[in-house]
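Novice: could you look at this predicted model? Sequence included:
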Amino acid sequence: MQTVVLAAGQGTRMRPLTDRRPKPMLPVADRPLVAHTVDAAIAAGATRIVLVVGYESDPIVDYFGETYGGVPIEYVHQEAQAGTADAVRTAAPALAAEPFVVLNGDALFADGDLAPLYDGGPAICSVRVDDPTQYGVLDVEDGVVTGIVEKPTDPPSNRINAGAYHFPAAALEWLDVPESERGEHELTDVLERTIDHVDVRPVTLSRWLDVGRPWELLEANEWKIASLVEAAADAERDGAGAEEVHFAGTDRSFAGTVSDDATIEGPVVVEAGATVREGVTIEGPALIRSGATVGPNAYVRGTTLVGENASVGHAVEVKNSVLMAGAAVNHLSYVGDSVLGRDVNFGAGTVVANLRHDDESVELTVKGERVSTGRRKFGVVLGDEAKTGIDTNINAGVTLSTGATTKPGESVTRDR
C-alpha cells in the first residue's frame, strides 16, 4: 500500500540538536529516527513510500535514495510547514487514487504493531494511557471511531491518537481543511471528514513513542538499543554466519575490535571498525558504532549509544547517554543521562550533574519555557560542536547551544 511519511518539520522543540539537521535524521540506535518509521511501514506492507520533506531535506534524500529496503521512494517538498493536512495535500499529486497510509516520521512503533493498520479498511492507531487529558482522544463506540477530542477535561476513552492513519482513496478529496486555532491545517480534521463518510477502525498499539523533545530522544534510544541487541541474540540463536557478524555470547555482537582485557557484561554490540581498548568495562545495553573508540580504562553503563567516530577516553564514565557522531569525551569526565550532539568536545575533568537535590524531576528549556522532563535523572543537552573547558561542571537540565563554549573551571547552571 502507498504510504506517506511526514518528515518536513523543523523540530523546534528538539533544538539545539536540530539547528543543522532535520529531526527525523537524529540517531536512534543504528539508524536515523525516520528510518525506524519507514522500516516499520515496509514490514507492515508498504509497497511505495512518499516522503514529505522540507527543512534541511538533503540528508533525508541522501539516506534513502530512490529505493530503500526494496521499496521505491518518492519525495515531495513542503515549502512552508503549515500542518499535517497541508503536508499530505502536498503529497497528493504523487498518490494514486487508492487507499493510503499516513505516518509521522518522528514516531516509533513496536515490531508488528502496524500490520493491522494496513490490513482491512480505514483505521487510526491509538495507544492506551493513564491520563489522556493532554492528547487527542478517540471516541469509540461499538468498535468504530466516532470522533476525536483534543485535550478533553472529561476524556471519552483512554485511547490517544498515535498519528498513524489508513485513509480511503476518497480522502484525497477531503484534504483542503481550514486552519485550526493554532494556524495549521490539521490531519485530524481530515479524519473527522472521513468518519462522516466511512467506518474507521481503532487499531491499538502495544507500544509507541512520539519523539519530540530531547529526553524523548534519550528514551527512544533506550528502547531501540535494547531491541537491537535482542535482535543480535536472535540472530545468534538462528545461526547467523561468521561472515555476517561474530558473536561472543548469546546477547553480544563483537564485529569490531575488543581487547581481551575489557570486561563486557550484558547485551552489547560493537560494530565493525569500532575499538574497545584495555581496562574498559561496558555494562549493556550498549551500542558502540563503527569508528568509535572506548578506553583505555573507561566505564560505559546503562543504555548508551557511542556514535560513529565518537570517543570515550581514559577514566571517563558514560551512563545512559547518547553521544552522537564525532563527540569526544576523552579525559577524566562523567556524563550521565545526557544527549551530546555531533563533534562535541569535553575538556579534561568535565562533569555533568544529572540529579536534583530535592529529587524532583529535572526541567529542560523547550521553546523558551522550562518544562519537566518527567525524569528524576536527566543531565544535559549539548548542540553540535559545543566545547567545554577543563574542569567544567554542568548542572542538570542545562542546554548548551550549537558551538557554545565554557571556560576552564566554570560551573554552568544556566543555558548558554
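Specialist: In hand now; what should we look at?
Novice: from now on I want contacts and neighbour counts done on CA atoms only, so please keep to that.
Specialist: Noted.
Novice: longest strand of the protein?
Specialist: strand 159-167 (DSSP state E).
Novice: packing partners of the longest helix seen in the chain?
Specialist: Across the chain, the longest stretch assigned as helix under DSSP state H is helix 214-237. Contact partners of helix 214-237 among helices and strands, from 3 or more CA pairs under 8 Å, 6 or more residues apart in numbering; DSSP states H and E: strand 27-28, strand 208-210, strand 252-254, strand 268-270, strand 286-288, strand 304-306.
Novice: alright, now check it against this:
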Amino acid sequence: MSAVAATAPAQPSALMLFAAGLGTRMRPLSDSRPKPLIKVAGRALIDHALDQRGTLPLRCVANAHYRADQLAAHLQGGDVTLSREEQLLDTGGGLRAALPLLGPGPVFTLNTDAVWQGPAALPLLARHWDPARMEALLLCIPPERALGHAGQGDFLSDAQGRGRPGPGAIYTGAQILKPETLGEIDAPAFSLTEAWRRMIDRGTLYLAAYPGLWCDVGQPDSITLAEDMLAEKVPHD
C-alpha cells in the first residue's frame, strides 16, 4: 500500500463537478455557452449544482473543455478550481485527470445538468457513506420523483443496498467514489460506468435514495419542468 493510500481520509472532503461536455442535447441554447451556464429560474445550472453542498466545507474542482473561458469567468472569485481538458476525457478520465487538485481519499462527484427540490444531496450521501463496505455510493431517485428523464431507470438494489444495473431507480448524478479503481483502466478517456462495473462485480457499489424531487435538465424542454418544480407547481408527498 502506498503512503498516499495509507493516509487517505475515509470521508470525502472534495467535490468534482462535471462541466466539460459539449451539451449537444441542449442545442441551440448550448451553441453560444456551455451547458452548465444555461439558466434555470434565473441561475446557472452549475450554481444550482453547487447548492447541493449544503454546509459541507469542500474543496471544489470543475472540469472544463467546451467554451471553458466562459465557465472560468463565471466561477472567477469563487471557491471552484478549474481542471481544463484539451480533449474530452468523459467522466472517468476527467475525474482521474483532476485527482491532483482534489487530493487523496474518496470524493463527491456531481453532474451539473440537474435541479433538485429537497434536502441538499451531498450531506445526505455523507450520512449514508460507509467506507468499510463501499467503493461507491450513488444517490438515486424513484422514477415517480424524477422529471425530464426518459427510460426505465438505471439501478436495482438488493436487501443490503448493493446496486446492479436494471430498470429501477434513476441515478441523479451525485455520488461518493473511491478513485483507486480508476487506476485499473488504461484508456485516457472513459466513463465512470467502467469503474462501476468493477465495483458491482466486487459487491462494493451501493445505492442511497433521495427523498425529494429531481429534474434532469438535459434538453431545452426540461427547463420549464425544472422551474415549475422549483416553484412547487409539481405535486409531491
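Specialist: Noted; the coordinates are in hand. All of these numbers come straight from a predicted model, not from anything done at the bench.
Novice: what's the TM-score here?
Specialist: Once the chains are laid over each other, their TM-score by TM-score structural alignment, normalised by the length of the second structure reads 0.78; 210 aligned residues with a CA RMSD of 2.6 Å.
Novice: out of the helices and strands packed on helix 214-237 of the first structure, which comes closest to residue 236 of the first structure?
Specialist: Residue 236 of the first structure lies closest to strand 252-254 among those, at 8.9 Å (CA to CA).
Novice: okay, the closest one sits on what stretch of the second structure?
Specialist: Alignment note (TM-score structural alignment): strand 252-254 of the first structure is unmatched in the second structure.
Novice: check stretch 345-360 of the first structure too.
Specialist: Using TM-score structural alignment, stretch 345-360 of the first structure finds no match anywhere in the second structure.
Novice: would you turn the helices and strands packed on helix 214-237 of the first structure into JSON lines with distance to residue 113 of the first structure and mean neighbour count?
Specialist: Written out in JSON lines, the entries for these read as follows (distance: least, CA to CA, whole Å; neighbours: other CA atoms under 10 Å):
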{"stretch": "strand 27-28", "distance to residue 113 of the first structure": "19", "mean neighbour count": "24"}
{"stretch": "strand 208-210", "distance to residue 113 of the first structure": "9", "mean neighbour count": "17"}
{"stretch": "strand 252-254", "distance to residue 113 of the first structure": "26", "mean neighbour count": "23"}
{"stretch": "strand 268-270", "distance to residue 113 of the first structure": "25", "mean neighbour count": "26"}
{"stretch": "strand 286-288", "distance to residue 113 of the first structure": "25", "mean neighbour count": "30"}
{"stretch": "strand 304-306", "distance to residue 113 of the first structure": "25", "mean neighbour count": "31"}
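Novice: aligned partner of residue 186 of the first structure in the second structure?
Specialist: Aligned partner of residue 186 of the first structure by TM-score structural alignment: residue 191.
Novice: in a strand, residue 73 of the second structure, correct?
Specialist: No - looking at residue 73 of the second structure with DSSP: H, G, I helix; E, B strand; the rest coil, it is helix, so not inside a strand.
Novice: how about it, what's its match in the first structure?
Specialist: By TM-score structural alignment, residue 73 of the second structure lines up with residue 62.
Novice: gap between its match and residue 113 of the first structure?
Specialist: 28 Å (CA to CA, to the nearest Å).
Novice: for the longest helix anywhere in the second structure, which positions count as buried?
Specialist: Using DSSP H to define each element, the second structure has its longest helix at helix 90-102. Buried residues in helix 90-102 of the second structure, counted by 16 or more other CA atoms under 10 Å: 90, 91, 92, 93, 94, 95, 96, 97, 98, 99, 101, 102.
Novice: who touches the second one in this structure?
Specialist: By CA atoms under 8 Å, 6 or more residues apart in numbering, the residues touching residue 91 of the second structure are 18, 189, 190, 191, 192.
Novice: could you rerun that using 6 Å?
Specialist: By CA atoms under 6 Å, 6 or more residues apart in numbering, the contact set of residue 91 of the second structure is 191, 192.
Novice: please apply the same query to the last one.
Specialist: For residue 102 of the second structure, the contact set (CA under 6 Å, 6+ apart) comprises residue 14.
Novice: and it, what's its match in the first structure?
Specialist: Checking TM-score structural alignment: residue 102 of the second structure goes with residue 95.
Novice: how about the second one?
Specialist: Alignment note (TM-score structural alignment): residue 91 of the second structure maps to residue 84 of the first structure.
Novice: hmm, back to that, the longest helix of the second structure vs the first structure, mean deviation?
Specialist: When the first structure is overlaid, helix 90-102 of the second structure sits 1.9 Å from its aligned residues on average, using mean CA distance after the TM-score superposition for the first structure.
Novice: against the second structure, where does stretch 16-23 of the first structure fall?
Specialist: Under TM-score structural alignment, the match for stretch 16-23 of the first structure is residues 28-35.
Novice: does the residue nearest the centre of the second structure sit in a helix, a strand or a coil?
Specialist: Central residue of the second structure (CA atoms, centre = their mean): residue 110, 2.0 Å from the mean position. Put simply, residue 110 of the second structure is strand when judged by three-state DSSP.
Novice: no more questions from me, cheers.
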